[in-house]
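In: Sequence below, structure please.
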Amino acid sequence: MSSKKKQNRRSRQPNSNPPLVASNDRISKLLQSEDLVPDPSQGSDKFFDLITWNIKFFNNRDPKRVAIITNILHELNADIFVFQEIEEHSLDVVAQNLIDSSAGLYKVAYGTTGGDQRVAIMYDTEWVKASEDIKELFGNEDLTVNVENLKKQVFPRLPLASNFVVRTADDPFDFNLVGVHLKSQRGGGFEQRKAAAQRLAEYIQNDAADEDIIIAGDWNADPNRPEWEPIQDLEKQGLLKFEGFNFVNSQVEGSHLSVGGRRSKLDVVAVTIDAAKAVVKEADVVEWTILDDSPLALTEREVRKKVIDTISDHLPVLTRFNFTDRDADDEA
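Out: Below you'll find the model as predicted:
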């Protein structure tokens, strides 16, 4: 199966009409069928797709699971993936399989902290370039908080970050990407997440090398929770999108699954205002139809359990950034 990117989805000629979406560009087809792409942007090559996904203790020792994950990523075919709970080097075989199947020229960078639950970034080097080495943030800082008289790391898994350049627009889009997997709610975690939010807010205001910043990953708490106050304050100041970009208004929007049917919105994105202007729409949800319409005549609970057991208890979350001409529209 050839890649959508091998069929001129990205190759527009000057002054030509926008190309049709390639036959196997499934994301674009789905978004357009759900009316999530404005008419002027349909068929345009001026976008990039970012997906964050916690794959739940992923390693490469189970060939069947590797094949399942590879097939899913082939279908998604995003430009950048931010992964959580990844064993070091375990995605190398997946990236090679995607290259062999013409899904893209993927490259993987791994964090060094978190043991078998590391943060990883995989990106298609055909369309996205890292303009500097991908490195962990805050590794030289002693970031700890006291939790019940015990010293705890603010970031059990350090954020993984770099500056990237997307080549999909006429004018390349430069941005700073930060992949996160913050402390879980098991055994508490509130103080660690609150301190993490404060340090990330400081990073956004003072430390980031680019004014366009995207923070994506598993935050391990809904975006309306009180521990995110430092990030929420920046949103109130008009500096970024967070709660307004990750609405929490129904169970169906949660990306974290439980066998019993409960969902939580833990996998979210924070975007600075300039970068947020490039997003087509905010916080729309496209359901995985397998969860509601199983071809195996299983109950929804059985299908959900199968997904959790064989794939992950998190769903991949897609954000599409669509660019417009600066002269025609003050966005991009």
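In: contacts and neighbour counts: CA atoms only from here.
Out: OK.
In: Tell me how many other residues crowd the closest residue to residue 130 other than its chain neighbours.
Out: Nearest residue to residue 130, sequence neighbours excluded (Cα to Cα, 6 or more residues apart in numbering): residue 164, at 4.4 Å. A count of nearby residues for residue 164, using other Cα atoms under 10 Å, gives 22.
In: Mind listing residues that contact the host helix or strand of residue 164?
Out: For residue 164, the enclosing helix or strand under DSSP states H and E is strand 160-166. With contact meaning Cα atoms under 8 Å, 6 or more residues apart in numbering, strand 160-166 is reached by 48, 110-111, 119-121, 127-137, 172-180, 209-210.
In: In it, which residues are buried?
Out: 160, 161, 162, 163, 164, 166 (16 or more other Cα atoms under 10 Å).
In: Tell me the one of the residues you listed nearest residue 266?
Out: Nearest to residue 266 among those is residue 160, at 17.9 Å by Cα to Cα.
In: ok, residue 328 to residue 58 distance?
Out: Noted for residue 328: a distance of 44 Å to residue 58, by Cα to Cα, to the nearest Å.
In: who's in contact with the spatially most central residue of the chain?
Out: By Cα atoms, centre = their mean, the chain has its centre lying nearest to residue 52, at 2.3 Å. Contact analysis of residue 52 by Cα under 8 Å, 6+ apart lists 81, 82, 83, 216, 217, 218, 267, 316, 317, 318.
In: Near the second one, how many other residues are there?
Out: Right, the one you point to is residue 82. Residue 82 has 28 neighbours, counted by other Cα under 10 Å.
In: Could you do the fourth one as well?
Out: Here the count is done by other Cα under 10 Å, and residue 216 has 26 residues near it.
In: repeat for the last one
Out: Using other Cα under 10 Å, the number of residues around residue 318 comes to 22.
In: Validate this expectation: it resides in a strand.
Out: Yes. Per DSSP: H, G, I helix; E, B strand; the rest coil, residue 318 lies within a strand segment.
In: now it, nearest residue through space, not along the chain?
Out: residue 51 (4.4 Å).
In: Touching, that neighbour and residue 84? I think so.
Out: No. Assessed by Cα atoms under 8 Å, residue 51 is found out of contact with residue 84, at 11.4 Å.
In: quick one, which of those two is more surrounded?
Out: Between residue 51 and residue 84, counted using other Cα under 10 Å, the more crowded position is residue 84 (29 against 23).
In: let's see this one next to it:
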Amino acid sequence: MSDNQVTTESNDRLSKAFSGIVPDKYKDSDAFLNIVQWNIEWFGARKSTTKDKRRVALVTDILEAFNADLFVFQEVAGPSEDGRYKGVFDAIADELTGIRGAGDYVVYYTQAGGEQRVAMMWDRDFIRAKTAVKDLFPVGTHRTEDGKDAFANRTPLHGHFEAKVGAAGRFDFQTVGVHLKAMAEGASRRRKSAEVLADWMAQSIREVDADILVVGDWNAPPTADEWEPIKSQEGVNFEAINDPSDFSYLWLENSTNKYVSKIDLAALSLSSETPPPEHVAKTVRWRPIEEALARSANLKDAEVRSILAEIKDNISDHLPTITQFYFDKK
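Out: Presented below is the predicted three-dimensional model:
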């Protein structure tokens, strides 16, 4: 990524760190919205106490560096119903807010999903929830023809937000976080999920005057046949905003067609005639990956594989993605 300097607001740490992503025409803008989506593999599931403590520390450092307005997570452990333990992001939100001064973060989780829940964490200095952030559908609402839950008991999480834009502007938007069924046998459930999401987006864009961004781990590349209901839905941007040549998932156990893939995707509906932003669900490649690729130009090079394996083992098997909305001053 580019190391060119970008003129931004003092709180816009993400654009400073990843300046190559910021469109040229918005480099001097103080009106922006940063959304980071990330599947953090079994985060908080307590598979290894020592490793989990280190991962929590690493992830907290990364989130502070991003300093995004809104985070959308998958595969995270949420709070227990009886209150005996908190969700994994509760302490992180508290640390980012009270100790590190990175913002005023609050986190909400889906009710469903066990220790693989969807969660949203946002900075209330710049975003407020207009309605309750909650499961978009109850578990089991939508099923395939053979009776399986379309969303694999991991319900989408929905939020309707208002963001501050510059000194006095406001921007309403809806976000849905998803974690769809994995593997080839999950194709029928992913297709049913796509049908449900396409129908919901078409209805919601008519009923609510707010853009819709659906982001998450879709568990299939953007070229997959099961996304046809999304691709064919009028007013939904999908194919043009998901780059199939990119990668966000580190498989690594197979050095052929399943080595890496782009399965962290986005669908976008706009309530106005404004064109979609230039960067939607853009994968963040850590600097060591970029430097190794620059030297080898081959994903299967031993050095690149070693770096990817280290990231997978110590942080997650998914790379985060960024969606940025920049607004022209009026």
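In: what about residue 328 and residue 58 of structure 1, which has more around it?
Out: residue 58 (24 against 7).
In: Excluding covalently adjacent residues, which one is nearest to the equivalent of the more buried one over in structure 2?
Out: Residue 58 of structure 1 maps onto residue 43 in structure 2, with residues paired by TM-score structural alignment. Leaving out its chain neighbours, the residue that sits closest to residue 43 of structure 2 by Cα to Cα, 6+ apart is residue 76, at 4.7 Å.
In: which residues sit in contact with the aligned partner of the one you found in structure 1?
Out: Aligning on TM-score structural alignment places residue 76 of structure 2 opposite residue 86 in structure 1. Neighbouring residues of residue 86 of structure 1 by Cα under 8 Å, 6+ apart: 55, 56, 57, 58, 59, 116, 117, 118, 119, 120.
In: same deal with residue 124 of structure 1?
Out: Counted by Cα under 8 Å, 6+ apart, residue 124 of structure 1 has contacts 78, 79, 80, 104, 105, 106, 107.
In: Out of these, flag the one nearest to residue 203 of structure 1.
Out: Of these, the one sitting nearest to residue 203 of structure 1 (Cα to Cα) turns out to be residue 80, at 21.6 Å.
In: didn't the closest one look like it was pressed against residue 125?
Out: No. The pair residue 80 of structure 1 / residue 125 is not scored as a contact, 9.3 Å apart, by Cα under 8 Å.
In: Tell me which of the two has more neighbours.
Out: residue 80 (25 against 16).
In: Distance check, the residue nearest to the more buried one when sequence neighbours are not counted against residue 278 of structure 1.
Out: Nearest residue to residue 80 of structure 1, sequence neighbours excluded (Cα to Cα, 6+ apart): residue 123, at 4.3 Å. Noted for residue 123 of structure 1: a distance of 19 Å to residue 278 of structure 1, by Cα to Cα.
In: the more surrounded of those two?
Out: Using other Cα under 10 Å as the criterion, residue 123 of structure 1 and residue 278 rank with residue 123 on top: 24 against 19.
In: Pretty sure residue 174 is one of the things residue 211 of structure 1 touches, is it not?
Out: No. In this structure, residue 211 of structure 1 is not within contact of residue 174 by Cα under 8 Å, at 9.1 Å.
In: So which of the two has more stuff around it?
Out: A count of neighbours by other Cα under 10 Å puts residue 174 above the other of residue 211 of structure 1 and residue 174, at 20 against 17.
In: quick check, the more buried one in a strand?
Out: Yes. Using three-state DSSP, the secondary structure at residue 174 of structure 1 is a strand.
In: before we move on, the earlier item: part of a strand, is the residue nearest to the centre of structure 1?
Out: Yes. Looking at residue 52 of structure 1 with three-state DSSP, it is inside a strand.
In: And what about the nearest residue to it once chain neighbours are set aside, helix, strand or coil?
Out: Among residues not flanking residue 52 of structure 1 along the chain, residue 82 sits closest, at 4.5 Å (Cα to Cα, 6+ apart). Using three-state DSSP, the structure places residue 82 of structure 1 in strand.
In: what's the longest helix in structure 2?
Out: What stands out as the longest helix in structure 2, according to DSSP state H, is helix 187-207.
In: hmm, who's touching that one?
Out: So helix 187-207 of structure 2 is in contact with 142-144, 148-152, 180-181, 211-212, 218, 226-230, 233-236, 269-271, going by Cα under 8 Å, 6+ apart.
In: Can you show me the strands along the stretch 1-150 of structure 2?
Out: 32-43, 70-76, 105-109, 117-123, 127-129, 134-135 (DSSP state E, counting those that start in this stretch).
In: Let me have those in a markdown table, extended by distance to residue 326 of structure 2.
Out: Below are the strands of the stretch 1-150 of structure 2 laid out as a markdown table (distance: least, Cα to Cα, whole Å):
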| stretch | distance to residue 326 of structure 2 |
| --- | --- |
| strand 32-43 | 4 |
| strand 70-76 | 14 |
| strand 105-109 | 21 |
| strand 117-123 | 17 |
| strand 127-129 | 15 |
| strand 134-135 | 27 |
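In: Looking at those strands, which is nearest to residue 310 of structure 2?
Out: Across those, closest to residue 310 of structure 2 is strand 32-43 (Cα to Cα), at 13.8 Å.
In: Mind reading off the mean deviation between the closest one and structure 1?
Out: Between strand 32-43 of structure 2 and the aligned residues of structure 1, the post-superposition mean distance stands at 0.4 Å (mean Cα distance after the TM-score superposition for structure 1).
In: which ones are touching residue 179 of structure 2?
Out: 74, 75, 118, 151, 154, 155, 156, 216, 217, 218, 219.
In: Which one (most neighbours) among the residues you listed?
Out: residue 118 (33 neighbours).
In: Which position in structure 1 pairs with it?
Out: Aligning on TM-score structural alignment places residue 118 of structure 2 opposite residue 119 in structure 1.
In: and the spatially closest residue to its match that is not a sequence neighbour, how far is that from residue 113 of structure 1?
Out: If the residues on either side of it in the chain are set aside, residue 119 of structure 1 comes closest to residue 84, at 4.6 Å by Cα to Cα, 6+ apart. Distance, residue 84 of structure 1 to residue 113 of structure 1, by Cα to Cα: 12 Å.
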